[in-house]
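Peer 1: Compute the structure for the input listed below.
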Amino acid sequence: MSYWKEWVAKEEKLLREKDNWRTLPSSQGTAPGHIIRDAHHAVLSFASNDYLGLAHHPAMIEQAEEALRTHGTGSTGSRLLTGNSTILAELERALAAWKGTEAALVFPSGYHVNISVLAAVTTESSHIFSDAANHASIIDGCRLSRAKTFIYRHNDLDHLRQLLDASVGADRRFIVTEGVFSMDGDVSPLPELLHLAEEFEAVVVLDDAHGTGVMGDKGRGTLSAFQLHSDNVWQIGTLSKALAAQGGFVAGPRALIDYLINKARAFIFSTGLNPAAAGAALEAIKIAQDEEWRREHIARQAEFLRQGLKDLGYHVLAPGILRTPIVPVLIGSNTQALKVAQALWHQDIYAPAIKPPTVPPGTSRLRLAISAAHHEDDIERTLAAFRRIKSDLVGFDGTDEGTQHEYL
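Peer 2: As a prediction, this is how the structure comes out:
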């Protein structure tokens, strides 16, 4: 046996014992609100981030094809060499106008943005204050930075204030939060958080990957939903969720964008975004602003599902201040979450179990994401499926490490 195979096998065994081994799902593609399991079988999907239902929109496909014909299949190099183009400049102007900022900068992915920005703006004397529920890319960005990182309890502003009060000797302070938290479906209390940031002279880095296109006036995001604007908020987002394209961006003051062009390593050393993704994203920004019905439809269907699951006795995490398209159903153990997900799959509904390390141990869940492509009968069918499997949850006594009880 090769020297490395033994320890790989041991790691796999440990993960399998905790029902935490992952494999790639098998499907032949997607359709609006569905995944295609085989040539004759579509499965209702709540796993997609295609919130506005744009992934198969004819206008987006047309614009992607036009960008391919005009600019080719790839950008051929980093943005500082051959990878810049007129379509990327146009996309950045559209993002800045949409987000209400002076400028924007496009990266190959949202992950690239989060691992770049914090590392680019911090020193060994800087302090980062990060919400405990932040995405893995933010956690990795904190680790790659030279700053000292403090984790505050999820949306706990009293705890954040305590940490800020104790922050001594920092040359720069950054509060990092998501706008819409992807696993809990709630939002950051931005008005109070911005007040704290001003009091302690901190910059807010707002990852609005799950808010962009969905929240606020014309889908401008969570900051807009609270009717807030501040140059001390740097907005991060993706083009791959509600905008159904690919790539990431940061929007903020021109001085910040010019600085990142010179200092953000994942921008400097990555090939520029491909033209087709840029063309599709440009069209998606237009649709997101013009078609308010998509957000209204999402809000109605999400509330219908949320209330229906509550009425059945399931533990649905509360969205908090603002309603979002994410409906998390807390189950508890990995084993039971997998059982529920499998029971739904057998009824042609795809809602995969979300397990550690994505969520804390003992809080495995099903995360149901509503799309504008979902219809009322899809929600009724899903509620009927949950009703049929509920008897399998009642009285379940989980045995996973860290799990003390199951949620209904």
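Peer 1: C-alpha from now on. contacts and neighbour counts both.
Peer 2: Will do.
Peer 1: measure the nearest residue to Thr101 once chain neighbours are set aside to Ala302 for me?
Peer 2: Spatial nearest neighbour of Thr101, chain neighbours left out: Gly252 (5.1 Å); criterion: CA to CA, 6 or more residues apart in numbering. Computed as CA to CA, to the nearest Å, the Gly252 to Ala302 distance reads 31 Å.
Peer 1: So Arg365 is in contact with Thr358, correct?
Peer 2: No - counting by CA atoms under 8 Å, Arg365 does not reach Thr358; the two are 10.3 Å apart.
Peer 1: distance between the ends of stretch 208-218?
Peer 2: Counting by CA to CA, you get 15 Å between the two ends of stretch 208-218.
Peer 1: List of residues touching that stretch?
Peer 2: Stretch 208-218 has contacts (CA atoms under 8 Å, 6 or more residues apart in numbering) with 51-52, 110, 178-182, 219-227, 235-238, 241-243, 285, 288-290, 292, 295, 324-325.
Peer 1: Would you mind listing which of these are buried?
Peer 2: Taking 16 or more other CA atoms under 10 Å as the criterion, what is buried in the contacts of stretch 208-218 is 51-52, 110, 178-182, 219-226, 235-238, 241-243, 285, 288, 295, 324-325.
Peer 1: Helices - which of the residues you listed land there?
Peer 2: Of the buried ones among the contacts of stretch 208-218, the ones assigned to helices by DSSP state H are Gly110, Thr222, Leu223, Ser224, Ala225, Ile285, Ala288, Arg295.
Peer 1: Turn the residues you listed into JSON lines, columns for distance to Lys10.
Peer 2: Compiled in JSON lines, those are given as follows (distance: CA to CA, whole Å):
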{"residue": "Gly110", "distance to Lys10": "33"}
{"residue": "Thr222", "distance to Lys10": "43"}
{"residue": "Leu223", "distance to Lys10": "46"}
{"residue": "Ser224", "distance to Lys10": "48"}
{"residue": "Ala225", "distance to Lys10": "48"}
{"residue": "Ile285", "distance to Lys10": "47"}
{"residue": "Ala288", "distance to Lys10": "48"}
{"residue": "Arg295", "distance to Lys10": "47"}
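Peer 1: Which of the residues you listed sits closest to Ser167?
Peer 2: For those, the residue nearest Ser167 by CA to CA is Leu223; the value is 26.1 Å.
Peer 1: Just the helices from the stretch 301-408 of the chain, written as ranges.
Peer 2: For the stretch 301-408 of the chain, the helices defined by DSSP state H, counting those that start in this stretch occupy 334-345, 376-393.
Peer 1: this one as well, want them side by side:
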Amino acid sequence: MQQTWEDDIKKELEKLEHLSQNRVLQKTENAQLPWLYLNGQSMLNLASNNYLGLAGDSRLLKAAAEALYMCGTGATASRLIVGNHPLYGEAEASLIDWKGMESGMILNSGYTANIGIISALMDRNGTIFSDKYNHASIVDGIVLSRSKFQRYRHCDLNHLEALLRKYPTDKRKLIITDAVFSMDGDIAPLEGLVFLKERYNAILMVDEAHSSGIFGGQGEGLVCAHQLQNRVDIQMGTFSKGLGSYGAYIVGSKWLISYLMNKMRSFIFTTALPPSVLGSISAAIKIVRTEQYRRKQLMEHSHYFASSLKRLGFLIGPSETQIIPVIIGSNEQTMLFSRKLQEEGIAAIAVRPPTVPEGQARIRFTVMATHKRNDLKQAIEKIAQVGRKLGVIE
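Peer 2: Presented below is the predicted three-dimensional model:
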């Protein structure tokens, strides 16, 4: 009997199940808080990207509600049709002033921003140089652009330079990196990347998704923290993590933003963000610029959590931020570790290939500024107990 397309797909699902790579949705409530409910069970939230704890902040809720009542529930069309309501102007003015750049624009998500920017700037005549551990949205944007794709070893400037040397200086070249890498929690060598982009006449794009709100004197991100904002061509970031809202941004020169507005398909052909989201974005920017204690608390919690796990013998890789992985290896062992932690009241999710390289499955812990130190202390004790039972640590 001839095999059908349904049989093919079902076999793929069976293969994922066999490899412990099958994914399922779990009912989650109160994910904006340090303690959430996962499938009805109360757990310490060590899996959220709500790093500063702003997703449940009353000021963001109030701003969103006011915008909702003023402008309605939806934008009704793309920004180039009739969806460009006045709240966009307010939020983008706040964004540009916060980042200290000439121009900027707000987009619907980090994913749509990355695929849009890359595919608009590059074509089959150019070459893109991307860190091996860059986010999937960057990889997908590269594929859409049809450019030549050169992947350099993670944070390896020597390898990147060796690749750049092979291409003429008069051909368009784009170097892309995450500022903070989402699965390892380490930081890109931004000064070295700027040096290479200037030496080889390339464009440099930095994805600040996991560093926006976290680094810099006013939470502007790592590019500003290193005073490189006038030497990095494209800064992209999100409001959905440190800023507790939704959406993404691009900042850069005025002519660049104008070009992207005219060429970026994921902007042109997407309905604009709901007004309530724009209201919360403006409120979040004001908060992160002034409330330094959130960043300080986050860094203190992160250092305590990471150093404690490392001292216990866990392999946490090169993490130096609020993203702290415990690298276990096999998919099966990692899934078991995650289940045992949930039984102990800790929400920590297993991350498996293809999100991370084969043989590097892990628990990705993330710390929030709003965690209590005693809760983290108790969580570390439980993580250690599970680690010893499963033979992950001695």
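Peer 1: What would you report as the TM-score here?
Peer 2: The TM-score (TM-score structural alignment, normalised by the length of structure 2) is 0.96; 393 aligned residues with a CA RMSD of 1.6 Å.
Peer 1: which of the ones in helices among the buried ones among the contacts of stretch 208-218 of structure 1 sit farthest apart?
Peer 2: The span of these, defined through CA to CA, is set by Gly110 and Arg295 at 22.3 Å.
Peer 1: Return the residues in contact with the residue nearest to Thr101 of structure 1.
Peer 2: By CA under 8 Å, 6+ apart, the neighbours of Gly252 of structure 1 are Ala96, Thr101, Glu102, Ala103, Ala104, Asp231, Val233, Trp234, Gln235.
Peer 1: in structure 2, which of those residues remain in contact?
Peer 2: Mapping the contacts of Gly252 of structure 1 onto structure 2 (both residues aligned by TM-score structural alignment, their matches' CA atoms under 8 Å) leaves Thr101, Glu102, Ala103, Ala104, Val233, Trp234, Gln235 still in contact.
Peer 1: Let me know the secondary structure of Thr123 of structure 1.
Peer 2: Going by DSSP: H, G, I helix; E, B strand; the rest coil, the secondary structure assigned to Thr123 of structure 1 is coil.
Peer 1: just checking, it touches Arg146?
Peer 2: Yes - here Thr123 of structure 1 reaches Arg146: they are 5.3 Å apart, a contact under CA under 8 Å.
Peer 1: So which of the two has more stuff around it?
Peer 2: Neighbour totals were compared for Thr123 of structure 1 and Arg146, and Arg146 leads with 19 against 16 (other CA atoms under 10 Å).
Peer 1: which SSE is that one in?
Peer 2: Arg146 of structure 1 belongs to no helix or strand when assigned by DSSP states H and E.
Peer 1: Return the residues in contact with it.
Peer 2: Applying CA under 8 Å, 6+ apart, we find Arg146 of structure 1 in contact with Ala119, Thr122, Thr123, Glu124, Ser125, Ser126.
Peer 1: Mind doing that once more with 7 Å?
Peer 2: Ala119, Thr122, Thr123, Glu124 (CA atoms under 7 Å, 6 or more residues apart in numbering).
Peer 1: And for Leu164 of structure 2?
Peer 2: Tyr200.
Peer 1: how far away is it from Phe149 of structure 2?
Peer 2: Distance from Leu164 of structure 2 to Phe149 of structure 2, by CA to CA: 12 Å.
Peer 1: how about the helices in the stretch 51-200 of structure 2?
Peer 2: Using DSSP H, counting those that start in this stretch, helices in the stretch 51-200 of structure 2 cover 58-71, 86-99, 110-121, 136-145, 157-164, 190-199.
Peer 1: what angle do the third one and helix 136-145 make?
Peer 2: Spelled out, that is helix 110-121 of structure 2. Counting by axes from the mean of the first three to the mean of the last three CA atoms, to 10 degrees, helix 110-121 of structure 2 lies at 30 degrees to helix 136-145.
Peer 1: what do you get for the first one?
Peer 2: Orientation check (the same axes, to 10 degrees): helix 58-71 of structure 2 against helix 136-145 gives 40 degrees.
Peer 1: residues of helix 58-71 of structure 2 that come out buried?
Peer 2: Leu60, Leu61, Ala63, Ala64, Ala65, Glu66, Ala67, Leu68.
Peer 1: any residues touching that helix, and which ones?
Peer 2: Applying CA under 7 Å, 6+ apart, the contact partners of helix 58-71 of structure 2 are Pro275, Ser276, Val277, Gly279, Ser280, Ala283, Ala284.
Peer 1: next one: it to chain centre, how far?
Peer 2: From the chain centre to the centre of helix 58-71 of structure 2 is a distance of 25 Å (CA atoms, centre = their mean, to the nearest Å).
Peer 1: start and end residues in structure 1 for that helix, please.
Peer 2: Under TM-score structural alignment, helix 58-71 of structure 2 corresponds to residues 58-71 of structure 1.
Peer 1: check the fit of the matching stretch onto structure 2 and give the mean distance.
Peer 2: Mean deviation of stretch 58-71 of structure 1 relative to structure 2 after superposition (mean CA distance after the TM-score superposition for structure 1): 0.5 Å.
Peer 1: can I assume Phe149 of structure 2 is in contact with Thr127?
Peer 2: Yes - with contact defined as CA atoms under 7 Å, Phe149 of structure 2 counts as touching Thr127 (5.9 Å).
Peer 1: The two: who's more crowded?
Peer 2: Taking other CA under 10 Å, Phe149 of structure 2 and Thr127 do not tie; Thr127 has more neighbours (23 against 17).
Peer 1: Now that one: closest residue in space that isn't a chain neighbour?
Peer 2: Using CA to CA, 6+ apart and skipping the chain neighbours, the partner closest in space to Thr127 of structure 2 is Lys148 (4.5 Å).
Peer 1: Kindly provide the distance from that neighbour to Ser182 of structure 2.
Peer 2: Separation of Lys148 of structure 2 from Ser182 of structure 2 (CA to CA): 25 Å.
Peer 1: Also Arg295 of structure 2?
Peer 2: According to CA to CA, Arg295 of structure 2 and Ser182 of structure 2 sit 18 Å apart.
Peer 1: Over to Leu95 of structure 2?
Peer 2: Distance of Leu95 of structure 2 to Ser182 of structure 2, computed by CA to CA: 23 Å.
Peer 1: What is the aligned counterpart of Lys387 of structure 2 in structure 1?
Peer 2: Not Lys; residue 387 of structure 2 is Gly. The equivalent of Gly387 of structure 2 in structure 1 is Lys390 (alignment by TM-score structural alignment).
Peer 1: pretty sure Val233 of structure 1 is touching Val205, no?
Peer 2: Yes - at 5.9 Å, Val233 of structure 1 and Val205 qualify as touching, with contact defined as CA under 7 Å.
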